[in-house]
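K.L.:
from the sequence below, what's the structure:
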Amino acid sequence: MRHPPGRPGPGRRGRLGHAAIPAALAGADVTACDLTPELLEAGRRFAGARGARLDWREADAEALPFADGEFDTAMSCVGVVFAPHRQRAAYELVRVCRPGGTVGLINWTPEGFIGKMFAAMRPYAPPPPPGAQPPPLWGDPEHVHSLLGDRVSDVQARRQQLRVDRFARPEEFWEFFKTCYGPAIATYRFIADDPGRAAALDTALDGLARQHLADGAMDWE
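P.N.:
All right, here's what the predicted structure looks like:
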């Protein structure tokens, strides 16, 4: 079992292992990996604090350093979505999973809050690599099925809502994401020399949060 990596953009911050560590604690033999050494170190610290034992590997989602069929399960929790060449990444997910094994993904949807946030940031963001597509497309079942193709069978998709009650006011949301979320950090960095555009992005994210925030909570699909 493994947690495949994303391809984080500049300034991506976070903690690796939201899926891999619970799997290890449940008794699985887990290899967790990411392209960013800093995230691997953060994951090791978090796993150590929880008493989880994992194998941590630096790896690229588009060229995984594992043998064909090496794992029973290949899974990603909002990680592989950031690989710019998603067809390669999808192929790698299937390649390292044994015949009859499972590929499991947790992804934001295009229609949900995070999908709308990416859409709001797109006019201000740096140009994506050639051929790259918005990360929330990984939350479109038809798109994922097209990526995996006939290499997999029994494709199942389920939509769920995540209740987020961290932000009492809209400005708390966008200030947090400006400093802690890699895609937002990269976008604001790209327009740092244009205060007018930065202010316009603040306004766009503030408006998005106001549309979804009710009684100190938001639902993210």
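
K.L.:
from here on, contacts and neighbour counts on C-alpha atoms
P.N.:
Fine.

K.L.:
all helices of this protein, in order?
P.N.:
Assigned by DSSP state H, the helices in the chain fall at 20-25, 37-50, 86-95, 113-121, 141-148, 170-180, 182-190, 195-212.

K.L.:
report all helices and strands that the fifth one contacts.
P.N.:
Put plainly, it is helix 141-148. Under the contact definition 3 or more C-alpha pairs under 8 Å, 6 or more residues apart in numbering; DSSP states H and E, helix 141-148 sits against helix 86-95.

K.L.:
same deal with the first one?
P.N.:
In terms of contacts (3+ C-alpha pairs under 8 Å, 6+ apart), helix 20-25 is not packed against any helix or strand.

K.L.:
quick check, distance from that helix to the centre of its chain.
P.N.:
17 Å (C-alpha atoms, centre = their mean, to the nearest Å).

K.L.:
check contacts around the closest residue to A209 other than its chain neighbours.
P.N.:
Leaving aside its chain neighbours, A209 sits nearest to P170 (5.2 Å; criterion: C-alpha to C-alpha, 6 or more residues apart in numbering). Neighbouring residues of P170 by C-alpha atoms under 8 Å, 6 or more residues apart in numbering: D206, G207, A209, R210, L213.

K.L.:
go again with 7 Å.
P.N.:
Shown in contact with P170 (C-alpha atoms under 7 Å, 6 or more residues apart in numbering): D206, A209, R210.

K.L.:
sequence B follows; please return its structure for comparison with A:
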Amino acid sequence: MTTDTALKAKHRAMWALGDYPAVATDLISSLGPILVAAAGLGPGRRVLDVAAGTGNVAIPAALAGADVVACDLTPELLRVGELGAKESGATVVWQEADAENLPYDTGEFDAVVSCVGVMFAPHHQAAADEFVRVCRPGGRIGLISWTPEGFVGQLFAAMKPYVAPPPPGAQPPPLWGSEAHLSTLFGDRVRGVATRRQNVLVEGFATGAEFRDYWKEIYGPTIAAYRGLGGDPDRTAALDRDLADLGDRYLTGGVMPWEYLLYTASVA
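P.N.:
As a prediction, the model looks like this:
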């Protein structure tokens, strides 16, 4: 198994841990319709949702009248998405695919989008190149990504000392939430770029410790971080403290603002 193949297998397994569908449904379901509206996804548009997970964008885009293909590296998430689409009456094609090597023709789609999904592909330039390749000239690219400075970006920063360093060439996911980074990735291949930083407000946690206990049971990357500690009690306790402290810093009146970058552009 090559290093890249092993890395992708690790990512696939990580996102199958815990219960990411609950995160998508209970905490961030509002993000999908926001991206659908911003990217103008509707009738007459053939849309590709990359790293679609359970379909936060794909399902509302289909319900808005778009012809939608949803792809993801993790088949367990696609199966949940397919069930959700059937329940909502949405017609979506679900396919297993790697964001860095999409199995679609050049210029096949009118819009290529991703909601806190493609940002987790390890090789950012490869994924951005695929977005541009499969989107027709004049077509739309739409992204929602967690920012480095926001809560989720800081969550990954807090976990960084406790996980193995990424292999050479892999980049941190929250970079996709940086306007400058996206400008580097897409360059002059896009025009009409619009960016906006916004917050999704997450409720339901009274303390940082309560959030940590939920997150370490439900979110794949955090579960993987704890497993990687091998049961070391001191490091486990330290990560427990760091995540609880982070949650407390962001909680105000039972609400946590999670900042994201909304990015739209047209392929030149």
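
K.L.:
TM-score for the pair, please.
P.N.:
The TM-score (TM-score structural alignment, normalised by the length of structure 1) is 0.94; 215 aligned residues with a C-alpha RMSD of 1.2 Å.

K.L.:
any chance of the helices of structure 1 in a markdown table with distance to G104 of structure 1 as columns?
P.N.:
Converted to a markdown table, those look like this (distance: least, C-alpha to C-alpha, whole Å):
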| stretch | distance to G104 of structure 1 |
| --- | --- |
| helix 20-25 | 12 |
| helix 37-50 | 20 |
| helix 86-95 | 9 |
| helix 113-121 | 20 |
| helix 141-148 | 11 |
| helix 170-180 | 26 |
| helix 182-190 | 23 |
| helix 195-212 | 28 |
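
K.L.:
so which of the ones you listed is nearest M218 of structure 1?
P.N.:
Smallest distance to M218 of structure 1 across these (C-alpha to C-alpha): 5.6 Å, for helix 195-212.

K.L.:
residues contacting that closest one, please?
P.N.:
M117, A120, M121, P170, E171, W174, Y188, I191, A192, M218.

K.L.:
go on, stretch 261-268 of structure 2?
P.N.:
39, 132, 137-147, 177, 189-198.

K.L.:
spit out the contact partners of the residue most central in space within structure 1.
P.N.:
Centroid check for structure 1 by C-alpha atoms, centre = their mean gives V78 as the closest residue, at 2.5 Å. Neighbouring residues of V78 of structure 1 by C-alpha under 7 Å, 6+ apart: I106, N107.

K.L.:
what residue in structure 2 is paired with it?
P.N.:
Under the alignment (TM-score structural alignment), V78 of structure 1 maps onto V116 of structure 2.

K.L.:
distance check, its match against F205 of structure 2.
P.N.:
22 Å (C-alpha to C-alpha, to the nearest Å).

K.L.:
G17 of structure 1 matches what in structure 2?
P.N.:
Under TM-score structural alignment, G17 of structure 1 pairs with G55 in structure 2.

K.L.:
what's the neighbour count on the spatially closest residue to its match that is not a sequence neighbour?
P.N.:
Of all residues not flanking G55 of structure 2 in the chain, G81 sits nearest, at 5.4 Å (C-alpha to C-alpha, 6+ apart). A count of nearby residues for G81 of structure 2, using other C-alpha atoms under 10 Å, gives 23.

K.L.:
please apply the same query to the one 10 residues further on.
P.N.:
For T91 of structure 2, the neighbour count with other C-alpha under 10 Å is 19.

K.L.:
under the alignment, what does it map to in structure 1?
P.N.:
So T91 of structure 2 corresponds to R53, using TM-score structural alignment.

K.L.:
how close does its match sit to P37 of structure 1?
P.N.:
Applying C-alpha to C-alpha to R53 of structure 1 and P37 of structure 1 gives a distance of 18 Å.

K.L.:
one more: D55 of structure 1?
P.N.:
14 Å.

K.L.:
look through structure 1 and tell me its longest strand.
P.N.:
strand 97-106 (DSSP state E).

K.L.:
so where in structure 2 does that one end up aligned?
P.N.:
Counting by TM-score structural alignment, strand 97-106 of structure 1 corresponds to 135-144 in structure 2.

K.L.:
after superposing, tell me the mean distance of that stretch to structure 1.
P.N.:
Averaged over the aligned pairs, stretch 135-144 of structure 2 sits 0.3 Å from structure 1 after superposition, using mean C-alpha distance after the TM-score superposition for structure 1.

K.L.:
span of stretch 64-75 of structure 2 from start to end?
P.N.:
Stretch 64-75 of structure 2 end-to-end distance (C-alpha to C-alpha) = 25 Å.

K.L.:
in structure 1, which residues correspond to it?
P.N.:
Going by TM-score structural alignment: stretch 64-75 of structure 2 matches residues 26-37.

K.L.:
next, the buried residues of the matching stretch.
P.N.:
A28, D29, V30, T31, A32, C33, D34, L35, T36 (16 or more other C-alpha atoms under 10 Å).
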